[in-house]
Structures are given as structure tokens and as C-alpha cells.
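Colleague: Sequence first, then the predicted structure:
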Amino acid sequence: MELRLGPRRRSPRLLALVGDGADLISTLPEDLLLLVLARLGCAAAAARTGVLSRRWRGLWARLRRVVFNDVALHSLEAALGCIPPPPPAVSLLRIRLPMPRGRVPKKQLVDTNRVNSLLRAAARLDPEEFFLAFPWDLFQAHGLRLLLDLPCFHRATSIEVELDLCCTIRCVPAGGEFSALERLSLCSCTADLDALLSCCPLLRTLRLTDVRFHDDVMSVNSPLLQELIVVHGRFVDHVNIVAPMLTQLTMFFEIFHTHSISILAPMMEKFSWGCYLYGNQATFGVWILRKLSLNTAEGQGQLSSLHVNASPSTNFYGETDNLEQQIVKHMIVDFSVLELHLTTKEHVYGAFVVHLLGINRIHCVMQRLKVNLQRPEENEEGCLPHCRCDSPNWKSQTISLTSLEEVEITGFDGEDHEFDLLKLILRCAPILKRIILKLSQEASESNDRCAKIYNILRVHSSVECSIYLSSGLIHGSQNCTLT
């Protein structure tokens, strides 16, 4: 075999492809080159194309959609300084800092002065859309706390900021105004919301995710606001919303202390409300309110609903029964369905349910009642002798359930106190049309309990009854005849 060393000859076909070595890409029109750079999706990557040709150097700074992904903080301000201020206008400025890996050099550490300087450099470009995101690991790893002075972005119609709860958006410049801002999104930070919104006269959409509020007060006063979304609001003691044009409200938050709720939104059409209560804020006997939610109907034929989640505490007996007072605070829209999710722990729940049904703003409007019973594992401590969960008085009460048309109980066990509650509902609901009983496994396997259900329901021949064993439907008829 003969081995030859020397220049390799190129085939005619390859020579035709590479041409005569001229830089054909750089001869393209500038608008087309900018389009190529924009397709890279990152300003840092676009800047690196400057090594290809002098024609490409600095061209990235003329992009109208500027995206910095995983660019270190110490390099960002210098990069923003390369972009000429408008005109022409920057339509989008998006900045996401990189996730820290190992020990971060001192020059790359995030601090208040550096971030505020970066924000001022970003505001100088006056983008129409601005997005800033910090990785939460950066704060946890280095114990950082930031006080951010958000400058005014006069042309911005949309601003999104993702930080960490140790970051506080402190203020905006005195007399400053986000004169074009229509959409504001804050994630994982602490904010003086009232002061911030006073600078946003045209705001239409406000989204707050994992936000802690100044003095634990969520105050929203916005004349043109149409959509308000609060996800995992932290430590909210007081809610005050004044939004005359608001049509959609979605709010899920936590309460640790005594709270007040005030909402003025006469145009509201869609409503989703969820509140997690910690401690013993809302109690009735041994029962403690854990979660409350309120939702407007989502589709045609559906009804708005109030959901109550409660469970008994084996080591707490409420000195003051304040359940009604706490629940009524959340009844800020009308509803037709009351849905109870009760973790019973073998406690008698009839007195608790009757107390809820006795609340005037519930029994006057309730058309459907759903009770979902959940029983924990057998090794958990259950009801003790002489427990306050039961009393003879509730069984003889009369409640005017004049609007109630349907009752559904899931997990019906067939205990005597459960039959007492069923009898009370049948006695107090004159227009009741249907009862659905979904039996627990224990009740499903007991002929005596099934027979007792039949004996009670057959007296009310006008009520349609559907009875389900744990394995499926065993009966559904007008005359309550078991098969």
C-alpha cells in the first residue's frame, strides 16, 4: 500500500459548493442578518457571531427582541450598555440569571446595588415588555437579601419579575409612573402592593405568585383592573380589593391570624377563591376549619359552590365557637352548592353539619348538599368517651332548608348518628327531589344497615333515591326499592 503525504485535492463538486472563498453571508441585507440573529433566541449567542465577520460585530445590539439567558450579572450591565437607547424601540428585554454552580466568585455575587444598577440600565432601553428572573438557589446558597427600587418603564405594557421571598420591591421613584403598563406579574418576592399599584393607572391584569405583602395586608385599589390572580399568597391577614372593572378573580392564600376581607368588584363574573387556615382560627367544638374555597360556575348547567374542609382535633376543644363568623367573611359571591369534606376520625359529625346548615346565608340559598366523608387509618386516635363532638340537641333541631333539592353523601357508614342526620334533612327540606348515598365498604357489607336505609327512604316516596355499594350502583328508583 502506498502512503502519500501532502495537500489534499478537493473534488470539483466540493469546490462548487464552497465557491471561491468569498463571505457570501455578510453580503446579505442587514435586515436579513438581524432576522438570522433573532432566530438564535439569545443575545449572548448572537454577540458571539461577531467572530465570523466584521460585518457581524455589534450587529446583535440592534435586535429589537433582546434575550439574555444564563448570562452572569457582572456581564449584563456592560452588555445592556452596548444597546443604543430608543429610537428604534426595544420590543422585548428578557433577562434570566444563571443557576449557581459551586462557589460563586465575589465579582459575580448578587447584591442590592448591582441589581438596582441593572434595573436602571434596563429602564434606559425603555422596552415594551420586560422580564427579569433570578434562580432561587442563588439566594438560598448565599443568604442574600435584596431591596429593589423598581425604576419606571414608561413604555412597558408588560412587566414580569421572578425573584425570591428575601427580595423586597421597595418603591418606585417619587412621582414616577408606569404610564403604559397593562400587565404586571410578580413571583416570589415581598412587595408594598398599594404603593406599586398607585403608579400603574392603566393596569388590566395583575398576577401575584408566592408573594408576601407589606404588613401582611393585600391591598389592591386599581380603577381599570380586569383580572387579578393570586397564587399562594403568604401570611395574608387582611384582604382589601377595590376594583370596579374587575371581571375575574382567582385567589389562593394562607391565613395565620385573625383576618378581614373586603372586596368591592361589582362587575365580577368569574371567581375562584381558596383559603388555607392555620392554627385554631375557625372552630366549632372539636371541629377545626382547615380550608375553604368558593368557585363560580364554569360551564352551562353548573352551579357556583362553597367548599368546606374540616377535621376534628383530639387535643383541642374550642373555647369559643367562631366558625360561622369566619366562614361568612368568605361568602363574597352567591353560591348554590355546599360541599363538605370531613375527616371524621370516628367522630360524630351531625352536630357540625347542622351548625353549618343553620347559617342563614347558607340554608337560604343552598340547592345541593354534598358531604364527602374521609376516615383515616385505623391506627389513628379516634373519638374518646364523652367527646364534645356529639350532643342530643342537634338531632331535634329544625332548619328551614327551603331551597335544597339534592343531597349526596359519599362514605356513608350507616352509624346511628348518620341516620339521625339523614332524617333531619328529609324532615327539613320540603322540595327535596333526590338523595344519593355512596356507602362505605363496611356499610356495603352489612345487610342490616342497607335494610335500615331502605326503611327510612321508603317513607319519602316523592324523593328519588340512588344507593351505591362500594362496588357500584345497587339501586336507583323513584320508590326506593332495593334490589
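Modeller: On my side now, so go ahead.
Colleague: only C-alpha atoms for contact and neighbour calcs from this point on.
Modeller: Noted.
Colleague: Just the strands from the stretch 201-350 of the chain, written as ranges.
Modeller: Using DSSP state E, counting those that start in this stretch, the strands of the stretch 201-350 of the chain run over residues 205-213, 217-221, 227-233, 238-242, 248-255, 260-264, 270-277, 283-284, 287-295, 305-312, 337-343.
Colleague: Mind putting the ones you listed into a markdown table with mean neighbour count and distance to L17?
Modeller: Below are the strands of the stretch 201-350 of the chain laid out as a markdown table (neighbours: other C-alpha atoms under 10 Å; distance: least, C-alpha to C-alpha, whole Å):
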| stretch | mean neighbour count | distance to L17 |
| --- | --- | --- |
| strand 205-213 | 22 | 54 |
| strand 217-221 | 20 | 64 |
| strand 227-233 | 20 | 56 |
| strand 238-242 | 17 | 67 |
| strand 248-255 | 19 | 59 |
| strand 260-264 | 15 | 70 |
| strand 270-277 | 19 | 62 |
| strand 283-284 | 25 | 81 |
| strand 287-295 | 22 | 65 |
| strand 305-312 | 21 | 69 |
| strand 337-343 | 21 | 72 |
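Colleague: structure B:
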Amino acid sequence: MGEDRRRCSGSEDRISGLPDELLHAILVRLYSTRAAARSSVLSRRWRHVWAHLPELFLGGSRDAPPPLASLPDAVDAALAAYSATAAPLERLHITLRRGDGGHPVQASRAASWLRFASRHVVGELRLFVPAPGVDGEEEEVLELPACHRAKSVRLTIHDSWRLRPQPAGLFAALTSLRIDYGRMEASELTDLVCKRCPQLRDLNLSVDLVDVSDVSVLSGSLQSLLFFVLNIRRLEVVAPRLEELLVYHASEAHITSPKLAELVWNGEDYDPRLHKFDDVGRHLRLLEIGQISGAASLMRQFDEVDKLKLQISIPWAHSCPLSCPCRLAESGRVDGIALSFLEEVKLHNFASSSDELEFVEELSRCNAAVLKKLVINYAYGPATPLTMAICEKVRSMWRPNVSVEFYVFLDGRLVRFD
């Protein structure tokens, strides 16, 4: 017992004797740079270990607010300590919340963090600086330096900030870029995407243009594009490797992408005179169309679609009068679209209104000879609850060999209704 007691109370520190690489692996699993930095009080050996970590997580839900300094001050201090080393960073995450530090973060301060990232990050950079939640902010310029070694960059910034890429340098290793909020000049956005990111594969843009302008996305490497840009006049996409395209609010578009396999179109009515698909893939894995006019014309642009998602608005409370033209027999016919290989149909937010039941009956008359299953997910909290009588009424509309399944929300999840 006496020997065991001496072992427990002895001054031997076996953890500090571990190699730096193993200590780094331990501290990285804290997912909090602030917690890792606190390890420096353990011994002189630990004092600078955290400043050589391959990953820095500053702020976010895992970090309690610093007790003496604001979070932006803590970010400044951590980056200053790390700058004394030449160690590369696999990850740098800076996540601020509204109220951190008591005052909104200025764009010039965030720019200093981006300059640090341009020198150190060789993997993933994430910067989240939310808007302070007050109206009438003056525009500030956030300069984006070329992060020539970063592979993934995600920026979430103030709506009022104008993101301005510095004119020199390449994002030579960048494969994934996401920008949420903020404003950009169309010419600078086009230059960034077309000339500065030669390895870019995934591009996600949700920004405002400073003025109503045209934007071009010309890329030989791009494979996935989400384009949600306001103030856009005309979008041009020429991307020979592009497979996934999500477009929101493009009043005019010209798309050239022979490998296109997935298309999501939302927010803007489709007009074949203004929206051109030239030399695109004719067989899609997925076609998703929002609540727009011209959906049938858009579907005709493609020969085959494996999975089709349509958003259809059917008002629950106000049914069309019997005299409405939409009730004419010919209004339910769409030429040039065949459902010959359709195997499964899913309906979401169903509420069993008379118009919805009429739509289901019309759908049952479509020429879908190999259809096997109809799945109906009932709307959460509808005015008309689902009953067995409604289930039987819907089943009676379909062939006996079509399985019709109903699901309802229970405790926040969908549960089979039998």
C-alpha cells in the first residue's frame, strides 16, 4: 500500500513525456483551441504544445465565452501565438455569435484573420461572422487574399460587407468554395471563379451583386454548382465536367454542360426563350423543379429522368370554381412527357383536401404501367386529420397491384399509418 501511495503522489509526469505528435492528437480531440491552450498550465513542457496544433477551432458551441476578453480578442491572441510558428494548419474554424465581444466585428479585423489563413491554412478554412442584427449598417470592404494552399474555404459574412478578392494570386489548391451572404462585384466574382481557382470542383454561392449584372462561370474542373445570386441579369455556365447544377433566381441563363446529371431549378419561371440548355446531358439522375411556371417546358429539355421532384401548390382552403379552365379535360394533358418507367411516387404535405384528392385521382390515370408504390406523407397538423376512410378512398383510385402507404408525423418523425 505504501508503495502504491508513493506512485500516485509522485511527481512523475508520464503524459508530458509523450512525443509532440501524440500530444497534438490528444488536444485536437478537444475540438476547442481555448481548452487546448489551457493545458499550458499543466507544466512548462505543455506551454507551447497547443500553438503547434494542426487544427484550430476558435469559438462555436464547444467554446464557452472567454471570461475576461471578448471572443474576437481571443481569436487575435490565438492567431498571434500561432503566427510565431511556421506550422501549417489542416483546419482553421473561426465561429462568432451575435453578441460576442459586445460590438460588431469590423471587416478590417476579419481581413486580418483571412491574411493569417492565407499564410498557414493548407486544408480547410471556415469563417462565420454573423450580421449584428441591426438595420442600416454602412458598407465595409472585406479583402480576400489568395489562399494558395487551402483546399476548402467557407465564408459566412455580414450582408453589408463587400467581399473583394485581392487582384493578385491564385487559389491554386482550392477544390471547394462556399460564400454565404455579403456583396460582390460581378466582374470580381467572374474573375475569381474563372481565373483564380484552377482546381475548383464544388462552388456554392449565396450572395448579392452590387449592381444588376451578368456573371459567367467558365471552368474546366467544376463538378457541382449552387448559384443563388441576387441582382443577376444573365448567367452563363460553360463547364464540361459539371454534373450537379442548382439555380435560383436567374432571369436569363445559358448552360453548356455535357455531363449534367442533376438539375434543381427554383425561384424563376422557366422560359425557353431566355433559359437555354445547349449541349447538356439528356439523361438526368435528378430533376427538381420548384413552384414555377413552365415546368412542363423544362421537363421537355431532357430525354430521361430517373428521379423527378415537383413542388406543386394546391390551396387547401380555396378550391377552384367549377367554371375554372383548369377543370377542363384538356388542361390535365401534357404532351411529350411519358411515365413509362415510373416505379414509385411520393407526395409530401398531403392534407386530403378535395383538390388534392382530385390531383391524386388524376395522377392515377397516368400511363405508368410499371408503377409499384405510392407513398403519401401527411402534412403536420392539417385541418383535416387522416382517417382510414381517406386511406381506402385513395387506394380505390389505384390498381390493386400498386402499394399505397400513408405516413403521419408523430413526436417529430414520420410513422406508418395503417
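Modeller: Yep, that arrived. Here the structure is a predicted model, which means the values were calculated and not measured.
Colleague: can you tell me which residue in the second structure aligns to E442 of the first structure?
Modeller: Correspondence of E442 of the first structure to the second structure, assessed by TM-score structural alignment: none assigned.
Colleague: and I229 of the first structure, what is it in contact with?
Modeller: Residues near I229 of the first structure by C-alpha atoms under 8 Å, 6 or more residues apart in numbering: L206, R207, L208, L249, T250, M251.
Colleague: what residue of the second structure matches up with it?
Modeller: Using TM-score structural alignment, I229 of the first structure sits opposite L226 in the second structure.
Colleague: Skip the chain neighbours and tell me the closest residue to W46 of the second structure.
Modeller: Once flanking residues are discounted, W46 of the second structure sits nearest to S40: 4.8 Å by C-alpha to C-alpha, 6 or more residues apart in numbering.
Colleague: ok, the contacts of I229 of the first structure in the second structure, which still hold?
Modeller: Mapping the contacts of I229 of the first structure onto the second structure (both residues aligned by TM-score structural alignment, their matches' C-alpha atoms under 8 Å) leaves L206, R207, L208, L249, M251 still in contact.
Colleague: Report the contact partners of whichever residue in the second structure pairs up with the second one.
Modeller: Spelled out, it's R207 of the first structure. Matched to the second structure by TM-score structural alignment, R207 of the first structure sits across from N204. Going by C-alpha under 8 Å, 6+ apart, N204 of the second structure touches L177, R178, I179, L225, L226, F227.
Colleague: do the same with S108 of the second structure
Modeller: Neighbouring residues of S108 of the second structure by C-alpha under 8 Å, 6+ apart: V141, L142.
Colleague: Could you grab the helix/strand/coil label for it?
Modeller: Per DSSP: H, G, I helix; E, B strand; the rest coil, the secondary structure class of S108 of the second structure is helix.
Colleague: State the distance from it to A37 of the second structure.
Modeller: S108 of the second structure sits at a distance of 26 Å from A37 of the second structure (criterion: C-alpha to C-alpha, to the nearest Å).
Colleague: So the residue nearest to W46 of the second structure sits against T33, correct?
Modeller: No: taking contacts as C-alpha atoms under 8 Å, S40 of the second structure lies outside contact range of T33: 11.6 Å.
Colleague: more crowded one of these two?
Modeller: Of the pair S40 of the second structure and T33, T33 is the one with more neighbours under other C-alpha atoms under 10 Å, namely 23 against 16.
Colleague: give the contact list for that one.
Modeller: Under the criterion of C-alpha under 8 Å, 6+ apart, the neighbours of T33 of the second structure are W50, L56, F57, L58.
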